[in-house]
Every structure is written in C-alpha cells, then in structure tokens.
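Peer 1: sequence first, then the predicted structure:
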Amino acid sequence: MTAPPDARAERFVRELAELKIPDPAAARATLWLRLGGLLMAAGLVLGALAFPFAHATDNSLAQGDALAIGLGGIAAAVVGGALFLRYSLTGFLRFWLARQSYDLDRLGERLTPPAPAPAPQGEPRHAVTPHPGPAPR
C-alpha cells in the first residue's frame, strides 16, 4: 500500500534537505529575476508616458523624442519580460527535475525485487555442483 500524500511530501522535503546542495547562484538568480520585473514595469510605464508626450505638441522634434522613449520602453519591457520568464522558470524546472528524480527512484525501489540472501558458506549456490573438467566430446 502506498503512503498517504502528506507523508510522501514530507519525506520528499526531508530528503531534499538532507542532500544539502547549496545553489551558488541563488542570489544572482534572484537579482536577475527582480531586475527583469523592474525592467518590465519600467518599460510599460515609459511606453505609457510617451503616448501623451507625443500627442501634447505639434513640434515634430519633440514627438520624435517621445516616440524614441516609447520604443525604448517597449524594448525594455520585452527584455525584462524575457529575463523574468527565464529565471522564474529556472526555479520551477529545478524543483520539477528534483521531483521527477525522486519519483523515479521510488518507482525503481518498488519494481526491483529484493536482493537474495547470500548462500551459506560451503554450499554451492543455486544447488548446482561445479563440473570437474571439460565437457566430453
């Protein structure tokens, strides 16, 4: 019978903690994740602010500047979105891979029969007597 899901989840978390594998780039990944979110938000704000600036004047030079700011904001939002997506998926996929490894290990333990007990000393294994010499021709 299988263990209840709560016990399996607790055992999984406990065994994962026992591995004690530090992530050397955890702080860097968090920095890139936050930077991606910040770039995405700043790009959206710049893009939204550029529209009224471009329409507030009849001067084509000022409108060109506002359009350049707007396009820069859109580019920043796209790059920030890509960074945010990449680093947020990294954390999820790392956990998913650890979970798959754990589940496959448990499946292997269930499907593999237990090892046979060693034969006592002095007795041939599997009740087969060794052949004294080469086979007759």
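Peer 2: Nice, thanks for sending it over.

Peer 1: all contacts plus neighbour counts: C-alpha atoms, from now on.
Peer 2: Will do.

Peer 1: helix or strand right after the helix or strand encompassing Gly43?
Peer 2: Assigned by DSSP states H and E, Gly43 falls within helix 26-55. Per DSSP H and E, helix 26-55 leads on to helix 60-111 as the next helix or strand towards the C-terminus.

Peer 1: and that following helix, what does it pack onto?
Peer 2: Packing partners of helix 60-111 (3 or more CA pairs under 8 Å, 6 or more residues apart in numbering; DSSP states H and E): helix 26-55.

Peer 1: burial of Arg30, as a residue count?
Peer 2: Actually, residue 30 is Thr. It isn't Arg. Using other CA atoms under 10 Å, Thr30 is surrounded by 15 other residues.

Peer 1: use this one as the comparison:
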Amino acid sequence: MTSVPVPASRADRFVRELAELKIPDPAAARSTLWLRLGGLLMTAGLVLSGLAFPLAHATDSSLAQGDALALGLGGIAATVVGGALFLRYSLTNFLRFWLARQSFELDRLGERFGDRAGAVQTVPPVSEGGSRNGAAPTPR
C-alpha cells in the first residue's frame, strides 16, 4: 500500500525550514537578559527604598537623614527603570507570540476560503473628464 502525502500547511513548512537552518536567535538571549535585569533592578530598588526609611528615622542627624533620603530616592528611581524594562520586554515577548498566532490564524483562514480571501477588488481608473464610466462630463 502506498500512502498519499498530505500537503503541509505554510506554518508547518515555515517551522520545518527554520529547524533546518539551525540558526540560534541571538535576540532571544538578549531579550531574556534585559527582562531579568529589569526584574532584578525593580526588586533591588524596592528593597533599597524599604531600607532607607528606617535609616532616615533612626537618627536625629540631618546629614544622616539626607543620605538615607538620597538612598531612598535612588531606590525609587531604580524601581521605576526596572519596572519599565520589565514591562517593555514582557510585552515584547507577548506581542511576538500574539503576532505569530495572528499570522497562523490568517494563514488558516486563507487555506479555508481559498483565493477568495486574497482577492483584491479593482476600481476602474478615472478618465480625464472625471467620470469612472468613461462618459463625457456634464457641462456646468
């Protein structure tokens, strides 16, 4: 018995061709590094700000309180920057997945409806007189 091969979808062919290339994605490691750095910076900033509060209240010296306040503001800044990095790279990973899914769904719809989904309606060109049907323009 001979089996008839089933034609692969575009998504299957794309995945197979990517696997055949065996090229690692250098941006994936960099994205993970920035994501982890953002999470670490956000956590370290929260801890630093939390430690600065008791330091500022533990002394009557205005110089020590000023140092603790500066440390606390630095922690808040690190938290904001870390949160922005974490949010940016988290959304990048999510939107990359979303885009791949949308592409796959569009491909699947194209296979389901055939050429009708990809058909483009053409509009007849406008003649010199300004009419689409080729008739002479009416005088004003």
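Peer 2: Cool, got the structure. Note that this is a predicted model, so its numbers are computed, not measured.

Peer 1: and the helix holding Gly43 of the first structure against the second structure, how far off on average?
Peer 2: On superposition with the second structure, the mean distance recorded for helix 26-55 of the first structure (mean CA distance after the TM-score superposition for the first structure) is 0.4 Å.

Peer 1: okay, buried residues for that helix please.
Peer 2: Neighbour counts using 16 or more other CA atoms under 10 Å place 29, 32-44, 46-47, 50, 53-54 of helix 26-55 of the first structure among the buried residues.

Peer 1: thought Lys56 of the second structure was touching Ala70?
Peer 2: You called it Lys, but residue 56 of the second structure is Ala. No: using CA atoms under 8 Å as the test, Ala56 of the second structure is too far from Ala70 to be in contact (9.8 Å).

Peer 1: in the second structure, what range does stretch 76-87 of the first structure match?
Peer 2: Mapped onto the second structure using TM-score structural alignment, stretch 76-87 of the first structure spans residues 78-89.

Peer 1: how much does the matching stretch stray from the first structure?
Peer 2: Averaged out, stretch 78-89 of the second structure is 0.5 Å away (mean CA distance after the TM-score superposition for the first structure).

Peer 1: chain center to that stretch, what's the gap?
Peer 2: From the chain centre to the centre of stretch 78-89 of the second structure is a distance of 15 Å (CA atoms, centre = their mean, to the nearest Å).
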